[in-house]
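# Just a sequence and a predicted model for now, questions to come.
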Amino acid sequence: MSSAQPPVAVFALDPVHLPLLFPAALMTRLGEVARIDPSLVVRDFAGPGREAAHALAEADVLITGWGSPRLGTETLAAMPRLRTVLHAAGSVRSLVGAALWNHGVTVSSAVTANAVPVAEYTLAMILLAGKDAFALRERFRRSHAHPSAAETAPVGNVGRRVGVIGASRVGRRLLELLRPFDFEVLLYDPYVNPAEAAELGVRLLPLEELLRLSDIVSLHAPDIPETRHLLDRARLGLIRDGGVLINTSRGALVDHSALTDDLLSGRLQAILDVTEPEPLPADSPLYTLPNVFLTPHVAGSLGNELERLGRVVVDELERVAAGLPLAHEIHHADLARTA
């Protein structure tokens, strides 16, 4: 695309997210690199209004995000000039159909930026779990007394074994964050070879061995058919008594019926930001169990963290305007093994 002719861009996402994704300064920067109407947000490609239809017909770039309609053949029909989709969120798995890639449309995602707060949340949970902070808090609420030396003897983060399942973008960011601490970090990922594991500074193990050896297990694998219930009843049973499972990936990676049984028995602890289903039924015991720390899918970008996603989109749009390749391009083949 010629830098002499700025690309035409259109928003297609839930407009409630726009002010946080693109605050004033960032929206100004976006307007300097592309022709875009900040007040126009398309929610339907099949039957847009007259103004939206005209904008789509002229658009070279579509800026999507949470709440965007799925991009398929209707998108191509409405946007004959479309060349690039810039997604101001994480995964594009449920958003982009094969038709767009087959038509030569390039796709970029802010998934790497969205991985940052997920990894930070996970690190915080690992450190708190290693201090047994959640159980000690429950005990303190009941007794109003400080724990004894005997009660805290098993507590601490020195030499704690942390098992990371999946060297995804979040998984790799977490591995970086774990390096300054006195953990022994184990990794399971069928796509990582020993040489790469050595570069990552981790001990590569088969899944079953990782589960047996880890004090804390953290899930960062993609939600694909091959990983559904990756942690089934048998594999959950390999985690040592008192072990901690952290899931900030997708609820479908865990057999929640089996996990609930282990949690009800008190054998395991869990820190769950995602579940299956999501949210859990109102009568689920996981809301009130003392060995469960349950949060409402908040590990990813929230509040002022959304601006980081918007910056990725503007950076990519500047590359499009300059005729440069995308820095965060997603290829159709990537979806077979990524989120």
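The structure has been received and is ready for your questions.
# C-alpha only now, for contacts and for neighbours.
Will do.
# mind checking which helix or strand Ala53 is in?
Using DSSP states H and E, Ala53 falls within helix 50-58.
# Show me what that helix is in contact with.
8, 10, 40-42, 78-81 (C-alpha atoms under 8 Å, 6 or more residues apart in numbering).
# quick one, what contacts Leu238?
208, 211-212.
# I should have written Ile330 there, sorry.
106-109.
# So which residues of the stretch 51-200 of the chain form strands?
For the stretch 51-200 of the chain, the strands defined by DSSP state E, counting those that start in this stretch occupy 61-64, 84-87, 106-109, 161-165, 184-188.
# need those strands in TSV with distance to Leu219 and mean neighbour count, can you?
Below are the strands of the stretch 51-200 of the chain laid out as TSV (distance: least, C-alpha to C-alpha, whole Å; neighbours: other C-alpha atoms under 10 Å):
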stretch	distance to Leu219	mean neighbour count
strand 61-64	27	24
strand 84-87	24	25
strand 106-109	22	23
strand 161-165	5	24
strand 184-188	10	24
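# second one coming, line it up with the first:
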Amino acid sequence: MPGTRPVRRRPPAALAMSPEAAAAVLSPGALDALDAVCALGPHPVVDDFATPAARAALADAEVLVTGWGCPPLDAGVLAAAPALRAVVHTAGSVRGHVTDACWERGIEVSSAAAANALPVAEYTVAMILLSGKRVLERARDLRAARAPDDWLATPPDVGNYGRTVGILSASLIGRRVIELLRPYDLRVLLHDPYASDAEAAALGVRPVTLDALFAESDVVSVHTPLLPTTTGLVSGELLARMRPDAVLVNTARGAVVDQEALVGALRRGRIRAVLDVTDPDPLPPAHPLWDCDNVLITPHLAGSQGNELRRLADLAVEEVARWAAGDGFAHPVRRERLAFLA
């Protein structure tokens, strides 16, 4: 694995995730690399902590390598894992399985959220640029007409030169999107109540209010985590402030956007949207969003898939190696930051 460092010893470890997640993320090569930095032993992948096999795996594990489908690590589970000192997650959010009991015991936690942020940011930038050229709509029209396009008659509002992109939240993904947008002739705005003016200046963006972000942007890209304070944050009022033909891109969580208000704005033809997430997710077959021609809906594919899953495994191996060598995690999850994380 790239960057893997030698370790002084191989701490006992166990795998806790669904069998499907293990098969997708942990290739034979990844398992070999992981076994080189920790002692996995003969135990199977655990997705139910109540089984005898799970109890045997937990009995001496110092490190738990987790993934999608890992059950909650509550006090009862931790009682069966007296040596457990670290959790290394091969995906993004740890909210589903790292409980208060883990923090109270002082267990160190790492996440591959930084690795998973990369393909999401790449998808976002691609959609920003494609929407500026109206690629999907023009390809659809070309297929219907099957005749040459009069490119000199393209309206002057089509294109990416000088467009304004609004980033909602300087999260890991939001910051990566900002970084990837730097080579383009775009103006980038940011709204994040937790980012200082100095941080915005360092990112090369202009901080604005939430209202201004929606009113001034040709594209608004949503990167805020779903929290009680952000549920429905993108309201009908904000959508109404968007410029005619502006684009809303959401790769965060569907419930951050008022879905009913979004359907109304799309039906009126005021704005366009690119949605990799919806509420509910997936959408039921009869949902009105399917009938809106000005929205592109993709099946939650922006995050790591296919060969991108190798990046998650690589990061997990490196984190286990760092921890075993006494260097600490490069991507720690802090309890005090949970309120700001997805």
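That came through fine. What you see is a predicted model, and the numbers here were worked out from it, not measured in a lab.
# re the thing from before, closest to Leu259 of structure 1 out of the contacts of Ile330 of structure 1?
Within these, proximity to Leu259 of structure 1 (C-alpha to C-alpha) peaks at Ser109, which comes in at 32.5 Å.
# which position in structure 2 aligns with that closest one?
The equivalent of Ser109 of structure 1 in structure 2 is Ser111 (alignment by TM-score structural alignment).
# now its match: how far from Val46 of structure 2?
Taking C-alpha to C-alpha, to the nearest Å as the measure, Ser111 of structure 2 and Val46 of structure 2 are separated by 18 Å.
# so where in structure 2 does stretch 63-72 of structure 1 end up aligned?
Using TM-score structural alignment, stretch 63-72 of structure 1 pairs with 65-74 in structure 2.
# Next, the residues that contact the matching stretch from outside, please.
By C-alpha under 8 Å, 6+ apart, stretch 65-74 of structure 2 touches 13-18, 21-22, 46-49, 87-91, 96-102, 316.
# ditto for stretch 248-262 of structure 2
By C-alpha under 8 Å, 6+ apart, the residues outside stretch 248-262 of structure 2 that reach it are 120, 124, 127-128, 219-226, 230-236, 239, 271-281, 300, 302.
# quick one, what contacts the residue nearest to Leu71 of structure 1 when sequence neighbours are not counted?
Spatial nearest neighbour of Leu71 of structure 1, chain neighbours left out: Val96 (4.9 Å); criterion: C-alpha to C-alpha, 6 or more residues apart in numbering. If a contact means C-alpha under 8 Å, 6+ apart, then Val96 of structure 1 has 70-72 as its contacts.
# what do we get in structure 1 for Leu181 of structure 2?
Alignment note (TM-score structural alignment): Leu181 of structure 2 maps to Leu178 of structure 1.
# what's the spacing between stretch 32-45 of structure 2 and its chain's center?
27 Å (C-alpha atoms, centre = their mean, to the nearest Å).
# in it, what counts as buried?
33-40, 45 (16 or more other C-alpha atoms under 10 Å).
# cool, stretch 94-103 of structure 2 as well?
Buried-residue list, stretch 94-103 of structure 2, by 16+ other C-alpha under 10 Å: 94, 97-98, 102.
# What of stretch 286-303 of structure 1?
286, 289-294, 297, 299-301.
# of the residues you listed, closest to Ala4 of structure 1?
Using C-alpha to C-alpha, Ser301 is the member of the buried residues of stretch 286-303 of structure 1 that sits closest to Ala4 of structure 1, with 34.7 Å.
# How about the contacts made by that closest one?
Per C-alpha under 8 Å, 6+ apart, neighbours of Ser301 of structure 1: 114, 117-118.
# what do we get in structure 2 for it?
Checking with TM-score structural alignment, Ser301 of structure 1 has Ser304 as its match.
# same deal with Ala167 of structure 1?
Ala167 of structure 1 maps onto Ala170 in structure 2, by TM-score structural alignment.
# my read: that match touches His223, true?
Yes: counting by C-alpha atoms under 8 Å, Ala170 of structure 2 touches His223, with 7.4 Å between them.
# Would you mind measuring from the alignment partner in structure 2 of Asp283 of structure 1 to Val263 of structure 2?
When structure 2 is aligned by TM-score structural alignment, Asp283 of structure 1 is paired with Ala286. Noted for Ala286 of structure 2: a distance of 13 Å to Val263 of structure 2, by C-alpha to C-alpha.
# Need the nearest residue in space to the aligned residue in structure 2 for Arg93 of structure 1, chain neighbours excluded.
Here Arg93 of structure 1 is matched to Arg95 in structure 2, going by TM-score structural alignment. Excluding the flanking residues, the one nearest Arg95 of structure 2 by C-alpha to C-alpha, 6+ apart is Ala342, at 7.7 Å.
# So which residues make contact with stretch 219-231 of structure 1?
Outside stretch 219-231 of structure 1, the residues touching it (C-alpha under 8 Å, 6+ apart) are 164-168, 170-171, 245-250, 252-255, 336-339.
# mind redoing it with 7 Å?
164-166, 168, 170-171, 246-250, 252-255, 337-339 (C-alpha atoms under 7 Å, 6 or more residues apart in numbering).
# For ChimeraX, what selects the buried ones among those residues?
Typed into ChimeraX, the line below selects the buried ones among those, using 16+ other C-alpha under 10 Å:
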select :164,165,166,168,170,171,246,247,248,249,250,252,253,254,255,338,339
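# which residues of the stretch 101-250 of structure 1 fall in helices?
111-130, 133-143, 149-152, 169-178, 194-200, 207-213, 233-236 (DSSP state H, counting those that start in this stretch).
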